[in-house]
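**Student:** Return atomic coordinates for the entry below.
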Amino acid sequence: MNSKPLSLSFARCLLRLQNGEMLNFSEIASKELLKQFCDDGIFQKLPAGGRRVNYVCTEPMSLHNYLKAQFDIISLKNYVSEFETDLSDGERSLFASKSTKTFRGKSLQGFFIRAFHTEIVVSGITIRSVPQGTELFIHQPEKLVISHNALVIGIENPECFLKFEKLVHLFPQKELVIIMRYLSNSPNKWLQTITNSYLHFGDFDPAGLHIYIREYRNQLPASRCSFFIPANIEKLIDRYGIPTLYDQQIHLLKNIDFQLYPEVEGLMRLLKKHRKGLEQERLLTHV
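**Tutor:** Below is the predicted model of the structure:
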């Protein structure tokens, strides 16, 4: 058993992962422990475009049992709470002054947003356009108002977000609001406060389905939530799909009953049939 306790910063990361959040590499405090938890199958890697990856914990109970066995931590929440309580005022000040990454992460929570054929209002001001080369970032969603008729489309890939003009013809609904998470922070809390329909535009691979089901479909009413699948998806998967995306990610879906998610059941069958995954940016040049 490892007698050395986990640092507070790493324990906080564990707590976020246990609660269903997805973290990127720079957010996780200890890279050595990160590797250990991945090697032992507690964390799973999800591709985030290019060489970047995000980390999730698909089985919180496995994390709970692992912490108990390896670190003698019975309750992660209590461990963090007790650790924070034990800090003296001076230690708290020192910790706060040095934790600039944590501060930046908390202060910059939010998402990027674009509007097509509709307007968005922020703090009572109608935003009709932004200067070329910039994008609008919302860090206080409670000040954001969109048309009740707009379809909200969540995009995972930055390139697709920035070049959405090439894809807009795929979405016949006239009023569109496009959002993209910043770092690992999901916009699903904001989505829960509005009544608009939500369409997830992610990668067509096991990781993309996992993100959709875990972070959106399970958090929003089923009647409001769907997954974008182009009409020629099987042709695209067959021609441009990547086998390693399927092979390295399929474990993420082992405990999911797709009969509960009929909107993506057909896509899952295609992935199994071709044993490939397709990255969403492929649609920029092949639809």
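
**Student:** drop to CA atoms for contacts and neighbour counts, all remaining ones
**Tutor:** OK.

**Student:** Do a quick rundown of the helices in the stretch 51-200 of the chain.
**Tutor:** All helices of the stretch 51-200 of the chain, identified by DSSP state H, counting those that start in this stretch, fall at 60-71, 76-86, 89-98, 100-107, 158-162, 188-191.

**Student:** from the middle of its chain, how far away would the third one be?
**Tutor:** For helix 89-98, the separation from the chain centroid amounts to 31 Å (computed by CA atoms, centre = their mean, to the nearest Å).

**Student:** and the angle for it with helix 76-86?
**Tutor:** 110 degrees (axes from the mean of the first three to the mean of the last three CA atoms, to 10 degrees).

**Student:** quick one, what contacts the closest residue to Phe111 other than its chain neighbours?
**Tutor:** Nearest-residue entry for Phe111: Arg181, 4.5 Å, with adjacent residues in sequence omitted and distances by CA to CA, 6 or more residues apart in numbering. Arg181 makes contacts with 110-112, 155-156, 187, as judged by CA atoms under 8 Å, 6 or more residues apart in numbering.

**Student:** Sequence B follows; please return its structure for comparison with A:
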Amino acid sequence: MAISAAIQALIAGEQVADSKLSSKLRDELLAEGLLSVISRGSRKSYRVRDVEALKRFLIDKDESYRVFEIKASDSRASMATETGNSKLVMVRSCPGFPVNSYEPIGCFFNGESFMVNPQEGSFLFVAEWEMFTIPEDVVVIGIENMENFRMIRKQRTFFEKYLRTHGLSNKVLFVSRYPQSTDLRRWLCTIPNHYLHFGDFDLAGINIFLFEFQQYLGKERSSYLIPDDIESRLKSGSRKRYDEQYGRYRDIKSDVCELQQLIEIIHKERKGYDQEGYIHML
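**Tutor:** Here you go, the predicted model:
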């Protein structure tokens, strides 16, 4: 597959007109938060927010996005040995995803037990995720926003109350999709644990859950974290966020009653609410 001129322009940091991008890829990149929208009247164009994150997303999506034909096992080190320049190819030097916890969680790596218990202000990164397993009674909470992920201790009371109210285990491992890739989802598909998604309370956030997680994990194994007070919080949310997302995501629906109710509340209030608002729930 040839890399399109539009993708090359985005990677070069250039602005790209809406008409130059395929609608499917555009919607995926917007859902991932990789594009910023530039509007001039009825015309829209896009600029990439983080070039490296875009490269990682594209490479993980399709190996054809590599600059050269190389084996997936090749590394930057081997490229540097052969060419003297490790940056000639877009190889993912560090696959995987970060993990965090506010209390010790006994896990396994390559069959050997180890404790996930990062000091406050730090977290661990699991690179060889195929070797990583956790006890079946641990709930995996995926956090979309890195600020929330870093500051889980300032949300501990909030999480514990939610888990208790919904009959879920109080043993929790927090994970993040940063950097954007499918590694986290692929790992989740290999374990039986329940996955609880904590994202923004807007249409785009729900879309990410539905199409990046639930459709792969199923409704029995995955759920969206919906706080009891979200309706009142949405009243003070962002109208601009809702308006920007409405055209693209207005038709999303869920046959899970609680999630469909959240979608209807968002439409009723015509606002979106950032998950960072729950950081200081002590």
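
**Student:** thinking again about what came up before, out of the helices of the stretch 51-200 of the first structure, nearest to Val145 of the first structure?
**Tutor:** helix 188-191 (10.8 Å; CA to CA).

**Student:** residue contacts, the residue mapped onto Asp202 of the second structure from the first structure?
**Tutor:** When the first structure is aligned by TM-score structural alignment, Asp202 of the second structure is paired with Asp205. Each residue near Asp205 of the first structure by CA under 8 Å, 6+ apart is listed here: 245-246, 249, 271, 276-279.

**Student:** Closest one to Asp89 of the first structure out of the residues you listed, please.
**Tutor:** Gln249 (44.8 Å).

**Student:** which residue lines up with that closest one in the second structure?
**Tutor:** Gln249 of the first structure maps onto Gln245 in the second structure, by TM-score structural alignment.

**Student:** For its match, which residues are in contact?
**Tutor:** With CA under 8 Å, 6+ apart, Gln245 of the second structure has these contacts: 203-204.

**Student:** how close does it get to Val37 of the second structure?
**Tutor:** 11 Å (CA to CA, to the nearest Å).

**Student:** And Asn110 of the second structure, by the same measure?
**Tutor:** 43 Å.

**Student:** the more surrounded of those two?
**Tutor:** Comparing Asn110 of the second structure with Val37 by other CA atoms under 10 Å, the one with more neighbours is Val37, at 17 against 11.

**Student:** Next, count neighbours for the aligned residue in the first structure for Phe97 of the second structure.
**Tutor:** Taking TM-score structural alignment, Phe97 of the second structure has Phe111 as its aligned residue in the first structure. Using other CA under 10 Å, Phe111 of the first structure has 21 other residues around it.

**Student:** how about Ile120 of the first structure, what does it touch?
**Tutor:** 126-128, 144-147.

**Student:** give me that answer again for 10 Å
**Tutor:** Residues in contact with Ile120 of the first structure, defined by CA atoms under 10 Å, 6 or more residues apart in numbering, are 113-114, 126-129, 144-147, 177.

**Student:** Now the buried members of these.
**Tutor:** Neighbour counting with 16 or more other CA atoms under 10 Å marks 113-114, 144-146, 177 as buried within the contacts of Ile120 of the first structure.

**Student:** And what about Ser223 of the second structure, helix, strand or coil?
**Tutor:** Secondary structure for Ser223 of the second structure, judged by DSSP: H, G, I helix; E, B strand; the rest coil, is strand.

**Student:** likewise the one 4 residues further on?
**Tutor:** Counting by three-state DSSP, the backbone at Pro227 of the second structure sits in coil.

**Student:** residues contacting it?
**Tutor:** 158-159, 161-162, 198, 201, 233, 278.
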